[in-house]
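# everything below, folded, please.
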Amino acid sequence: MRGVLYVIVCAAGPARDVGRLVALAQGEGWVVQLVATPAALAFIDVPALEAATGRPVRSRYRDPGEPKPPRADAIVVAPATYNTVNKFACGIADTYALGLLAEAPGLGIPVVVLPFMNTALAARVPYRRSVDQLRAEGVRVLTGPTADDLDGDYADRFPWHLTLAELAAD
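Down below sits the predicted model:
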C-alpha cells in the first residue's frame, strides 16, 4: 500500500469520469478518499464512487461524533477549476475541500493540481499569479488541456494519469 490519497474533484466537465483516476490510483496501491467540492456533487456518481472506494464521498466538514477520515499522505486535485486554484493560492478555506488544501502545504502533504478551465480563464493574470504562488509553496501545478482543447470529449482525453506520475516522481 502506498498510503491514503485524497482525490479532490471540482465542478468541471471531466469530473464525471473521476472514477478513472480512482481506479488508476488503486491500481498503484493507494487507498482513495474522494472529496468533492459542493458544486462537484452534481457532476459525479456518488454511490458508484463510494462503492469503488469503500469510503463515503466527503464534501463537508464532519459532524461532532462522526469518525475522522484517515489523514492524507498525498492529495490530487483534478479537475481543478479556476475558482479552486485561485482560492487555494489565497488560503481561502470556505469549503471542506479548500480547508484541506489550505492546511496541506503547512503539513508537508504533497499536492498535485491538474487544472481544467477554458483558455480565456487560463490566460488571466490572477490565475497565472496563483499558479506561481502555489508552485513557490511546493504545490505541483500541472499544465493540462483546456476546455477549448477537448471540446467536450473528456472521457479518453483528460490526462488523469499525469497526476499519479507526478506523485511517483518523488
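
# only C-alpha atoms from now on, for both contacts and neighbour counts.
Will do.

# for the spatially most central residue of the chain, helix, strand, or coil?
Closest residue to the average C-alpha location of the chain: V77 at 1.5 Å, with Cα atoms, centre = their mean. Here V77 is recorded as strand under DSSP: H, G, I helix; E, B strand; the rest coil.

# go ahead and confirm it touches A104.
No: contact criterion Cα atoms under 8 Å: V77 and A104 do not qualify, at 12.0 Å.

# name the residues contacting each of those two.
Common contacts of V77 and A104 (Cα atoms under 8 Å, 6 or more residues apart in numbering): V111.

# to check against the first, give me the structure of this:
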Amino acid sequence: MTSQPVLYLVVSAAGPAQHIDDLVGLLIADGWTVCLILTPTAATWLDRAALAERTGHPVRVEWRLPGDPEPHPEADAVAVVPATFNVINKWATGVNDTLALGILNEALGAGVPVHAFPRVGDLGNHPAYPGHLRLLRDAGVQVTDLPDIRRDGWQPVVDTLRPTKP
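From the prediction side, this is the model:
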C-alpha cells in the first residue's frame, strides 16, 4: 500500500522511450508512485532491472499467471508515453494482445483517468489515425502531443499529469 498516488506509465517503442528514466525521476520527485508497463519492443530497448530498482516495483511486459498476485498497487491514473501509431490504433479498436494494451483497455473500462502522449511522425497522416484518436478522446482519454524531449524535456508531461493526482 502506498500513500502517494499511483501512476501506471505505459511505454511504447518510439525514440523518446530511450530516455524514459528521466521522466520516471521527475514523476517520482513530483510525488507519484510509478509502475512501468512496457510494450514488448520497448522492453528490448530499456534496462528493466534499473527501472525496477528506481521505482521499487517490477517492470511488467507479460501477463501474470492466473492466481498470481497483482505486482502493482491499484492505479490512480494511467499515462502512455510515448503513444505510438500502433498502440493508438490497436487501443482504439480494442485489441488486447499485449499487457500494455490490456492495461490501457482496462483503464478505459474502469474509468481511471488516462492520458496519451502520441509520437507518430508522418503516420499521423494515415487515414485511420484521426478517427482512432477521436474515438479515444470521446472515450475520455486526455490526448496531448508529446513535446520535443530534446528541446523541452519531460517537464510538460509532468505538468500535464499533475492535476490528475487525487
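
# tm score of chain vs chain?
The TM-score (TM-score structural alignment, normalised by the length of the second structure) is 0.89; 161 aligned residues with a Cα RMSD of 1.7 Å.

# OK, contacts around the residue nearest to the centre of the first structure?
The contact partners of V77 of the first structure, by Cα under 8 Å, 6+ apart, come to 7-10, 111-115.

# got those as a markdown table, with secondary structure and distance to W160 of the first structure columns?
A markdown table is the format used below for those (DSSP: H, G, I helix; E, B strand; the rest coil; distance: Cα to Cα, whole Å):
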| residue | secondary structure | distance to W160 of the first structure |
| --- | --- | --- |
| V7 | strand | 11 |
| I8 | strand | 12 |
| V9 | strand | 12 |
| C10 | coil | 14 |
| V111 | strand | 14 |
| V112 | strand | 11 |
| V113 | strand | 11 |
| L114 | strand | 8 |
| P115 | strand | 11 |
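
# closest to V139 of the first structure out of the residues you listed?
Using Cα to Cα, V111 comes nearest to V139 of the first structure of the contacts of V77 of the first structure, at 5.3 Å.

# what lines up with the closest one in the second structure?
Counting by TM-score structural alignment, V111 of the first structure lines up with V114 in the second structure.

# surely its match meets A75?
No: using Cα under 8 Å, V114 of the second structure is not in contact with A75; the gap is 10.2 Å.

# neighbour count: those two, which is higher?
A direct count of neighbours by other Cα atoms under 10 Å for V114 of the second structure and A75 places V114 higher, at 24 against 17.

# what's the closest non-adjacent residue to that one?
The shortest distance from V114 of the second structure to any non-neighbouring residue, by Cα to Cα, 6 or more residues apart in numbering, is to V78 (4.7 Å).

# do the same with A97 of the first structure
In space, A97 of the first structure comes closest to T37 once its chain neighbours are excluded; the distance is 5.9 Å by Cα to Cα, 6+ apart.

# what is the neighbour count of that neighbour?
Neighbours of T37 of the first structure under the rule other Cα under 10 Å: 19.

# which parts of the second structure are helices?
Using DSSP state H, the helices assigned to the second structure run over residues 20-29, 40-45, 48-55, 85-92, 99-110, 129-138, 149-152, 155-161.
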